[in-house]
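Participant: The following block contains a protein sequence and its predicted model.
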Amino acid sequence: MTRKCAIVTGAARGIGLATTDLFLEQGWTVAMVDRDAEELRKVASARDHVLAVERDVSNPQDVNAMVRDTLERAGRIDALVNNAGVAEFGPIEDCDFEMWRRVMATNLDGVFLCTRACTDALKDSRGAIVNIASISGLRASTLRVAYGTSKAAVIHLTKQHAAELGEFGIRANCVAPGPVKTKLSMAVHSPAIIQAYHDAIPLNRYGSERELAEAIVFLASDKASYVNGQVLAVDGGFDSTGVGLPALREPV
């Protein structure tokens, strides 16, 4: 119980898994939260100092159980990384209410529920919240009416938590990833989309999961002890150039 403990949601793959590994490298315990039980068990079994917590962040009962599970086994919560998210893209006319709610339930409700459930423990540790938004929450883009809106709301929710929880020593910050090279993005992005992203990003490449993890773990650490209510775009400069590329409007 002397090791700091981070809860990382959506930890079974991608940015969440890379963030878990970096916390572990720095001597933390990590409660790995994911609703994909099979994948979670597989990756957790290959790591020490982790807790596999099979929960759905959009379900209030699951979220409360997540906190109980973590406190019972780790004794503390020093950081909450709200990374779990879903991405459903398509033209605005194809976004029905069911799709809207699926996206909001995880991307926005999940952040609210997890933060609310962790607040008392974070007060005790004077800990940190790091929410994962997106550049799609900073600037409108094509095919992302629900996704982009959910991420814009996460950005404001982060600032709201920073304003209200700061007096308890809790810092809340947000990372807004740009295009990241993951197995999923490489599977669904056509060569034309990949080239369009490269052309629009000043660094001319996708980011890596590890690069995102570095920013997340920094904001959760004591090195960022006076950083609160901020949005850090980790995007190779993409937000500075605008979004909404013509190639993204083409069917994948």
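Facilitator: Done, it's in. Numbering: from 1, shown residues only.

Participant: Going by C-alpha atoms from here, please, whenever you check contacts or count neighbours.
Facilitator: Will do.

Participant: Moving C-terminal from the longest helix along the chain, which element do we reach first?
Facilitator: Among the segments of the chain that qualify as a helix by DSSP state H, the longest is helix 145-165. Later in the chain than helix 145-165, the nearest helix or strand by DSSP states H and E is strand 171-177.

Participant: Give me the number of neighbouring residues for Asn107.
Facilitator: Here the number of neighbours of Asn107 (other CA atoms under 10 Å) works out to 29.

Participant: hold the first one in mind and look at this next one:
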Amino acid sequence: MDFQDKVVLITGASSGIGAATAIYISKQSAKLALVGRKANNLKAIGVYCLKSKGIQPLTITADLTEEADVERIVKETIDHFGRLDVLINNAGIVLMGGLKNSNMEIYDKVMATNMRSVYHLTMVATPHLIESKGCVVNVSSVSSTMPSSMSIAYNISKAALDHFTKCAALELAPDGVRVNSVNPGFVKIQTYTKM
């Protein structure tokens, strides 16, 4: 796979699946815009990516639940690279609890991060993705189809993300934009330190 001259924006790139994805795609010659809340971690991942092919990634410290940050993420990416080819909506959180041992604050926080921010960022990025005939990859979870009482809000958010993916794919297909999701299970978390 070759991402030569392709601009890829990855959310949640400061750790976990997002960091591993950033490092992998950097080896395919992608121009990366990496988004995360933890600036130091994000910079460390940026160093890994730079060493892959010598392409300096753009790192953007932002909170996807803040509307102004979402707008800024796309603006900074376009200002820096002039285009956007791939949006990887990876950022997400898991908060434990069910109907008997949770509260609406947990529900609101999970839905704001895992679903509302994806909807908003994809909406803001759409004109640029239409222009490039790009694609969107949403990182969902096997939890979207596997009921559990341990983290109901998380499971609901991922089920909603799966349906959003199908709806967005249907809407954007006539414009030449592909929208897909991946649904990983549990993964071993790799710790990245600055090289």
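Facilitator: Okay, I see it. On a predicted model such as this, the values are computed, not experimentally measured, just so you know.

Participant: now the longest helix of the first structure, how far from the centre of its chain.
Facilitator: Relative to its parent chain, helix 145-165 of the first structure has a centroid offset of 12 Å by CA atoms, centre = their mean, to the nearest Å.

Participant: ok, average deviation of it from the second structure?
Facilitator: Compared with the second structure after the fit, helix 145-165 of the first structure shows a mean deviation of 0.4 Å (mean CA distance after the TM-score superposition for the first structure).

Participant: How about the counterpart of Arg116 of the second structure in the first structure, nearest residue that isn't a chain neighbour?
Facilitator: Counting by TM-score structural alignment, Arg116 of the second structure corresponds to Asp109 in the first structure. The spatial neighbour of Asp109 of the first structure that comes closest, neighbours along the chain excluded (CA to CA, 6 or more residues apart in numbering), is Ser58 at 6.0 Å.

Participant: tell me the secondary structure for the one you found?
Facilitator: With DSSP: H, G, I helix; E, B strand; the rest coil as the basis, the three-state label of Ser58 of the first structure is coil.

Participant: Correct me if wrong: it contacts Phe112.
Facilitator: No: contact status for Ser58 of the first structure versus Phe112: not in contact, 9.3 Å apart, counting by CA atoms under 8 Å.

Participant: which of those two has more neighbours?
Facilitator: Higher neighbour count among Ser58 of the first structure and Phe112: Ser58, with 23 against 20, using other CA under 10 Å.

Participant: Which position in the second structure pairs with the more buried one?
Facilitator: Match for Ser58 of the first structure (TM-score structural alignment): Thr65.

Participant: which ones are touching the residue of the second structure positioned farthest from its centre?
Facilitator: Counting by CA atoms, centre = their mean, the extreme residue of the second structure relative to its mean C-alpha position is Lys100, 30.6 Å from that point. By CA atoms under 8 Å, 6 or more residues apart in numbering, Lys100 of the second structure lies in contact with nothing.

Participant: what lines up against it once you look at the first structure?
Facilitator: Per TM-score structural alignment, Lys100 of the second structure is aligned with Glu93.

Participant: If you drop the residues flanking it in sequence, what lies closest to Ala19 of the second structure?
Facilitator: Nearest to Ala19 of the second structure is Ala13, by CA to CA, 6+ apart, at 4.5 Å.

Participant: Now do the same for Val130 of the first structure: its match in the second structure.
Facilitator: For Val130 of the first structure, the residue aligned by TM-score structural alignment is Val137.

Participant: Would you confirm that that match belongs to a helix?
Facilitator: No: read with three-state DSSP, Val137 of the second structure is strand and lies in no helix.

Participant: tally of neighbours for it?
Facilitator: 17.

Participant: What of Ala213 of the first structure?
Facilitator: 22.

Participant: give me the element it is part of.
Facilitator: Assessed by DSSP H and E, Ala213 of the first structure sits inside helix 209-220.

Participant: ok, which stretches of the first structure are helices?
Facilitator: Assigned helices in the first structure, in chain order: 14-25, 37-45, 60-74, 97-104, 110-125, 145-165, 183-188, 191-200, 209-220, 238-241 (criterion: DSSP H).

Participant: Quick check: the second one compared with the second structure, mean distance?
Facilitator: Pointing back at helix 37-45 of the first structure there. Helix 37-45 of the first structure differs from its equivalent in the second structure by a mean of 2.0 Å after superposition (mean CA distance after the TM-score superposition for the first structure).

Participant: Okay, angle between that helix and helix 14-25 too, please.
Facilitator: 20 degrees (axes from the mean of the first three to the mean of the last three CA atoms, to 10 degrees).

Participant: What's the end-to-end length of stretch 10-19 of the second structure?
Facilitator: One end of stretch 10-19 of the second structure sits 9 Å from the other (CA to CA, to the nearest Å).

Participant: Where does it end up in the first structure?
Facilitator: Residues 8-17 of the first structure are matched to stretch 10-19 of the second structure when aligned by TM-score structural alignment.

Participant: and the matching stretch, how far from the chain's centre?
Facilitator: 8 Å.
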